[in-house]
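[1] this one's structure only:
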């Protein structure tokens, strides 16, 4: 037997290696742990942008938007609190609850109030500047000024008001925000949102606010004004508040010495309890107030005057074969008389007025001028040829409407008072829903009456105005059938009619709609719809 015949065959095949299930289990567990770590890290970073490390990572990923400048009628819904209400609310919180509140306030400001739970707290009241300093890149807000103030009517509350601005406006702000200047925050003009609150060891409360309007400010007794700008980014590593504890104590000491210098000298020995102190705060001689920028007013267009057609003089017929004398001048054409519309009920001049008895009656003059058609019941005065110089253009007569004729929309009939109607009795017009507002903003009103129906939630109310937002159900939100979330309905109410309360739900149907007067679309997509109440 040839042994080389099967020299390449092996008598035994290699044994198959068994799978290492333990190693695979460890690898799968590591992948699961990595997935959980990534998921928790994403929740930690995106869910808490107020933390310095999260804010820095989101900045590198370009997931942080610049703080937005709000309009007065498009600001987030909130509540206005005076110094005592703010102190009572913050002093009643425990340290953990106060830390949670501060995290939520800062998070709302960083997100431009897009996902707000509840209402945004705004500050109203009178405050006196204790000290103001310039912001540096080492502060939370990198440019502008911050003023440490105390409430005039409630000394247990301190307020640090931030004025973000460009570097060019800082020198003027330093001269304006002086010690002793009073800041007046009003509900109708200012929207200073609370973004931080801190309880001091002595029981007082210090809050940090920033104006969401970023408007222009001036003083009542002085010249010049400065404008604010939203900050480009924030330095969250600097921490809160902007006036740290040593800086605040030094500012309070300097303000105490400042008040001692301005205090009037006392006459004799003051006996406690003999003269009761006055609880009424003194009237400020100089205040810092916000001013609205002047809007350009277009001049009304000049009314074009159309000249009356020239009236040819009637020449006498020349007999056949006759000649015209060359020496005699041609007869001058007499100017056509003008028709002047007189007010109903006024008596015309006895020599030049003609009363028309029937429609289409013609009044002819002795000189052969064309007849003037007179409507029934109207008095027409015929001007003599001497009243109008030859060659002068006579303006065309405009029709005079009866006093009861209503040719304007009810929403523009007057300031604060316009015509209202019973339910279902308003003039005929086009009825739209909130989902059609975008088309109206793009195409315009086209001169027709447009009514709005739907359900709305009241965000803000004043004496004769309310700001609403459309209310959409879950199905419309999922299918995007309703109005955009950036739609605001500004409702004007006639004099004597009270607007609905804040937080109420308003329903309007085809029998009781709002009348749309204007729809404005801003560059950032914000849609402001101006309507008026026309229902009785």
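    That came in fine, so what should we check first? Just so we're clear, the structure is a prediction, and the values are computed from it rather than from any experiment.
[2] use CA for all of it now, contacts and neighbours both
    Noted.
[3] All the strands of the stretch 201-350 of the chain, residue numbers only.
    205-211, 216-219, 225-227, 287-291, 339-341 (DSSP state E, counting those that start in this stretch).
[4] The last one packs against which elements?
    This means strand 339-341. Where contact means 3 or more CA pairs under 8 Å, 6 or more residues apart in numbering; DSSP states H and E, strand 339-341 is packed against strand 379-382.
[5] let's bring in a second one:
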């Protein structure tokens, strides 16, 4: 008999193989762990784009956009803080809270402020540039220039302002214009400089990184041509924050301290008339100013409406038109005729409508704004020019005498306009700067340890050493900075805003 015909009668051949449930369990658990890791990893990468590895991965997957330019009317909602409020906010935070806040600021910038929890922090106030350098491929921003500045009202706050450009030519030109000692004034009306990084230095000071969201155009007051800021096409987050590293920052601060010591010597001894004063840093030749874009005009201006009820009188083609000429004898003019009721007709004559048409308007190209314009974003207070006023016509502000400087020395200017009045004696004057002392008749212990450093506009006459100046409410000085030294000496930096 053929054995294959009855093979199923064999009990061993009919039995099925056993299933390895342990191996299947391990495989399923591994797949679940892999899916869970991918799910958690996606939250980690998408939720923390400020990390260099997350940013690069999102770029490869085309899940992140480059920083974009904002219009003034479409910028993200925010709060405008002066240097003192900025310092108080970040100084009060602990290390862990400050680290979380720093990550949130950078994350909002990378996401183009689309998922902001709260308000964007904008900077307002006056800063003084300590130094600047050109950006390289080893920085977070790879093209442009960056300036390190110190707050005038809060010296414990440092700011590095980033200016990104489209090419290296504009970056080099911009870096040359950001000279040491130049003032950077941020105003709420036309500046939107957002804080994207913050950290606490080892000595307790606060350093912030600021980027202008408008990326506007700039020009130099004593040069030709303009250059515009452009949003960065890419970020090199692996370079790390801040842009001014510790060694570079210390080098800039040492140079800046030497520059300030030459302008305002630390010794309290009065300079002797007749001896050459201490040399000051050369004033910058140019000032960096904002250029507003030219707005297009209408295609055709509307005609001036005529008074209803008057009948237009169109000149006849053959009728000569009289032209007024200067003459030695009076001209004879016809007597005025009364207007009759028949003349009061609606304005239905097409001749006057054709005559009122004007040629197409021409749009002028944008020109650099002068330093006296109120739209200036950056201006120099050393050897530069600024807007001056006639006596009694200065903008509204708070006027103080020498005794009132005690509160300003303790609390700062707080972003308001403050003037100084009083009677002063000129110690010496050189270049565009003069050093004054209050007269002995003014009371108060503060006046005895007070030195007033006055900046004059370019071309303004300087007072004679030894002369006395009387400045009242109609002719005050504008205070720009108040600094107290360790020996009690109070240096008040002001500028002349009254026309001679």
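    Structure's in. What do you need? It should be emphasised that the depicted structure is a prediction, and the values quoted were computed from it without experimental measurement.
[6] related to what we said a few turns ago, looking at the strands of the stretch 201-350 of the first structure, which is nearest to residue 197 of the first structure?
    strand 205-211 (4.2 Å; CA to CA).
[7] Can you list the buried residues in the closest one?
    205-211 (16 or more other CA atoms under 10 Å).
[8] residues touching residue 198 of the second structure, list them.
    90, 98, 101-102, 206-209 (CA atoms under 8 Å, 6 or more residues apart in numbering).
[9] Tell me which residue is most central in the second structure.
    residue 186 (4.4 Å; CA atoms, centre = their mean).
[10] wouldn't it be in contact with residue 123 here?
    Yes. Using CA atoms under 8 Å as the test, residue 186 of the second structure is close enough to residue 123 to be in contact (6.9 Å).
[11] so what sits against both of the two?
    residue 193.
[12] Could you export the strands of the stretch 201-350 of the first structure as JSON lines, including distance to residue 53 of the first structure?
    JSON lines is the format used below for the strands of the stretch 201-350 of the first structure (distance: least, CA to CA, whole Å):
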{"stretch": "strand 205-211", "distance to residue 53 of the first structure": "22"}
{"stretch": "strand 216-219", "distance to residue 53 of the first structure": "34"}
{"stretch": "strand 225-227", "distance to residue 53 of the first structure": "32"}
{"stretch": "strand 287-291", "distance to residue 53 of the first structure": "36"}
{"stretch": "strand 339-341", "distance to residue 53 of the first structure": "79"}
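[13] Any idea which of the ones you listed gets closest to residue 107 of the first structure?
    strand 205-211 (13.9 Å).
[14] Stretch 54-72 of the first structure aligns to what range in the second structure?
    Under TM-score structural alignment, stretch 54-72 of the first structure corresponds to residues 54-72 of the second structure.
[15] Now that stretch: buried residues?
    54-56, 64, 67-70.
[16] Helices of the second structure, start to end?
    11-14, 21-47, 52-60, 83-91, 95-110, 168-177, 246-263, 350-355, 405-411, 445-448 (DSSP state H).
[17] Can I get these in TSV including distance to residue 482 of the second structure?
    Conversion of these to TSV gives the following (distance: least, CA to CA, whole Å):
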stretch	distance to residue 482 of the second structure
helix 11-14	101
helix 21-47	44
helix 52-60	42
helix 83-91	14
helix 95-110	29
helix 168-177	26
helix 246-263	13
helix 350-355	63
helix 405-411	6
helix 445-448	13
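[18] can you tell me which of these comes nearest to residue 230 of the second structure?
    helix 168-177 (10.5 Å).
[19] packing partners for that closest one?
    strand 125-134, strand 144-151.
[20] Name the stretch among these that sits most buried.
    strand 144-151 (a mean of 25; mean count of other CA atoms under 10 Å).
[21] Touching it from outside, list them.
    83, 125-135, 156-168, 170-172, 174-175, 178, 244.
[22] Could you rerun that using 7 Å?
    Strand 144-151 of the second structure has contacts (CA atoms under 7 Å, 6 or more residues apart in numbering) with 83, 126-135, 157-165, 168, 171, 174-175, 178.
[23] Between helix 83-91 and that strand, find me the angle.
    Using axes from the mean of the first three to the mean of the last three CA atoms, to 10 degrees, the inter-axis angle of strand 144-151 of the second structure relative to helix 83-91 is 100 degrees.
[24] sorry, back to before: ok, so of the buried residues of strand 205-211 of the first structure, who is nearest residue 291 of the first structure?
    Distances from residue 291 of the first structure to the buried residues of strand 205-211 of the first structure, taken by CA to CA, are shortest for residue 211, at 13.2 Å.
[25] That's all I had, so thanks and see you.
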